[in-house]
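>>> fold the following for me, if possible:
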Amino acid sequence: MTNVMGRIWYDVRVRAWFIQIVILAGFVGTISWLAVNTAENLARRGIRTGFEFLSGAARFPIAESLIAYDPTSSYLRAFTVGLINTLHVSILTIVIATILGAVIGMGRRSANPVVANMAGVYVEVFRNTPLVVQLLFWYGLLTLAMPASRAALEPVPGVFLSLRGLFFPWPVWNETIALLLMIGVAGIAASISIAAISRRDGRLLKRRSLIHKTILAMSAVGIAAAIATGTVRFDWPALSGFNFEGGATLTPEFTALMVGLVLYTAAFVAEIVRGAIAAVPKGQWEAGWAVGLRERQILRLVVLPQALRLMVPPMTSQYLNVVKNTTLALAVGYPDFAAVVATTINQTNQAIEGVAILMAVYLSISLSISLFMNWYNASVALVQR
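Predicted coordinates for the structure are as follows:
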């Protein structure tokens, strides 16, 4: 019997399973003890638990909302408003910072020393300054350096800039706007499809540029015709009392958050782009020159497709950081998801539920970004044969 037990114990697989079971049992036991202890302490203090509060009236205003909201709305509605605000800022930051960072990253490799040094100074300044300091700087600049509404600047007719934000005309939603959006989406889908098919069909690759230009020209003509014929109407801002009404508004809070996040993120994206391009072997440039390609053609057709495969993993981490950095919106007063949850916790005292929702939402967003970027990374990866 002793020999049998000894052989079982010295079996590598048995010991591995035993250790894992012990660790799992310890983890479950610790979580269970914490849950029971927390429940007893909450009950002793008379603090309610559960998620029933989500259906109750929020009773607090949200300064900026992309959907209808008022203080009589439920906490669930308030959470939805905060989540949409967070996604709105995150998506805009990712798109703009990626474009700006790519330009700056290629600028750092410029043969012009002025351009290269300016790009280098930009990257060093914004990467080595805390983001919250940058947000406060932009917010202070927008609120302290701008005039009051009655003395608002008007750089372009119909566009007003004051300490309350930037006010500009905005199209009134109607069937024509919906049709134009559908045309735009169809044009983007067609361009993506053409780009995908052209990789397999060399004949279409030669005509791809012409097809893209045709789609853009048709879309531009359609939009210009709709505006010229008056089928697209604009709502113009006008001074009313101490503020402007009508049109669209970029508030100082939103603008400071966007400017800070974009400039900060673009500095990191620039280094990712610069490093990926530098990692492509110099022989690829020489091969392009040997077949008569110009430098821009080599960069666009030879180097960037290879560098893109190196950019995707660090870009994924940077995009995840963008979502997490939006929680600093509280510093400038923008009502993102974290700010709405914090207000809810202060009112309901249900911190555990609030933090659990906060963690679940940000975890879901991060996993969604990771899954998408991993799928894209697999689609552009080289296939080994």
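>>> could you use CA atoms for every contact and neighbour count after this?
OK.
>>> go ahead and name everything in contact with the host helix or strand of residue 192.
Assigned by DSSP states H and E, residue 192 belongs to helix 175-198. Helix 175-198 is contacted from outside by 171, 204-205, 208, 212, 215-216, 219, 222-223, 226, 231-232, using CA atoms under 8 Å, 6 or more residues apart in numbering.
>>> this one next, for a side-by-side:
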Amino acid sequence: MAATSSNPLRLLNDLRVRAVLYQVVAVVLVVGVGLYLFGNVSRKLAEQNIATGFAYLDRPAGFVISQSFIAYDSSNSYARALLVGILNTVFVSIFAVLLSTVLGLVVGIARLSRNPMLSLLAKLYVEALRNVPLLLYLFLWYALIVTVFPPVREAWQPIPEVFVSNGGLIVPSLRWSPAHSGVLLAALAGVVLAFVVAGRLRRRRVATGIERRSWPLVLAALLIPPLLAAILLQPDLVVNWPEKGRFRITGGLQVTPEFTALLVGLGLSASAGIAEIVRAGILSVGRGQWEASRSVGLRDGQTMRLVVLPQALRVIVPPLTSSYLSTFKNSSLAIAIGYPDLVMVSNTTMNQTGQAIEGIAIFMLVYLGMSITISLFMNWYNARVALVER
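Okay, the predicted model is just below:
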């Protein structure tokens, strides 16, 4: 009997059992507190005759969104409006990440240049952008675009059918259809397939030691999917030409001042931090790598591209993930300059429906989901480029 009664105590002395028990207790407490808060809030809202739930998403939104990457008008539902806000946020964040990565890489390498003028200019670039709040830069770029460029009736036309004014950049565009979307998805699949083929060919070259021309296979993997999709779907190539009126320009693809200001502000601000990350990563590679590369006849550019940067990635990628996450989350400042991102659309929805809790929950889940997606992708990439010690 005594031995039997002591069994639970023996189990509690096991570190693994205690670890699982603590996690179960923590989850139960969190779920219990969440259910209590949810019940309390639901009861208070019911007492004040305030509607709850997500049924409002099917109702017509009744407001216009100035920029949309998909078809939208005021008769569409709140769910469609929120989707427009999500896509606006995702697109500007992706473009900002690409812009900041390219600029950060160039400026980070320039910081280590043996040319003192180039190094000084890169340092001034980094310090000027890192030490000023992003919100002030958004106001600055937006004010410059609105005040420097002429009004719509006096829009510049640098080349035929392209207009530049304080209302944005307007260029000819294709009349989009589901067939075009299919070709675009096939092109993205081609890019992924090309990376896979290039990786396998590289591993085979390393394993066998035989040098073969791999670019024809990579090029075929890149081009065949979109070409097949174009042949099968046969998208119409109808151009939507912009037409200049007295007060506005209709037709074409418009890049608004708000989008441009947000893209430039996010991209330049993040590029300063990425430049320092790149500089730290390059400095982490020993000078012996440079000397060994020169001894086998590699030029400095080849050494940087083929020897130093691949080794520096193990230091660059982890903090680069944090920079990308910050860029995505900082896009919520778009509301300050009127860009219709997820936060701005959600605020409009909450003001019209009075259902603030649901609106806040939606854009919190969207930011959480996108942040987790970025983290998972960067962790996967970090594992792929990490050096394996012998």
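>>> ok so, going back, mark which of the contacts of helix 175-198 of the first structure are part of strands, please.
residue 171 (DSSP state E).
>>> and residue 340 of the first structure, what pairs with it in the second structure?
By TM-score structural alignment, residue 340 of the first structure lines up with residue 345 in the second structure.
>>> which residues does the nearest residue to that match once chain neighbours are set aside contact?
Nearest residue to residue 345 of the second structure, sequence neighbours excluded (CA to CA, 6 or more residues apart in numbering): residue 85, at 5.8 Å. By CA under 8 Å, 6+ apart, residue 85 of the second structure lies in contact with 68, 340, 341, 342, 343, 344, 345, 346.
>>> ok, 7 Å please
340, 341, 342, 345 (CA atoms under 7 Å, 6 or more residues apart in numbering).
>>> look at the first one and give its secondary structure.
Taken by DSSP: H, G, I helix; E, B strand; the rest coil, the conformation at residue 340 of the second structure corresponds to coil.
>>> OK, contacts around it?
65, 66, 67, 85 are the contacts of residue 340 of the second structure under CA under 7 Å, 6+ apart.
>>> so where in the second structure does stretch 50-58 of the first structure end up aligned?
Going by TM-score structural alignment, stretch 50-58 of the first structure sits over residues 53-61 in the second structure.
>>> buried sites along the matching stretch?
56, 57, 60, 61 (16 or more other CA atoms under 10 Å).
>>> any chance of the contacts of residue 340 of the second structure in TSV, with distance to residue 180 of the second structure and secondary structure too?
Below are the contacts of residue 340 of the second structure laid out as TSV (distance: CA to CA, whole Å; DSSP: H, G, I helix; E, B strand; the rest coil):
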residue	distance to residue 180 of the second structure	secondary structure
65	23	coil
66	23	coil
67	20	coil
85	22	helix
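>>> so which of those is the closest to residue 161 of the second structure?
Among the contacts of residue 340 of the second structure, residue 67 lies closest to residue 161 of the second structure (CA to CA), at 20.3 Å.
>>> show me what the residue nearest to residue 345 of the second structure aligns to in the first structure.
Match for residue 85 of the second structure (TM-score structural alignment): residue 82.
>>> returning to that earlier point: list the neighbours of the helix or strand harbouring the match of residue 340 of the first structure that are in contact with it.
Per DSSP H and E: residue 345 of the second structure is located in helix 342-353. Helix 342-353 of the second structure has contacts (CA under 7 Å, 6+ apart) with 81, 82, 85, 86, 89, 332, 335, 356, 359, 363.
>>> can you give me the buried ones in whichever helix or strand comes after it?
Note on helix 342-353 of the second structure: by DSSP H and E, the next helix or strand toward the C-terminus is helix 356-385. For helix 356-385 of the second structure, a neighbour-count test (16+ other CA under 10 Å) marks 356, 358, 359, 362, 363, 367, 371, 374, 375, 378, 382 as buried.
>>> how about the equivalent of the third one over in the first structure, what does it touch?
Translated: residue 359 of the second structure. Counting by TM-score structural alignment, residue 359 of the second structure lines up with residue 354 in the first structure. Applying CA under 7 Å, 6+ apart to residue 354 of the first structure gives the contacts 341, 345.
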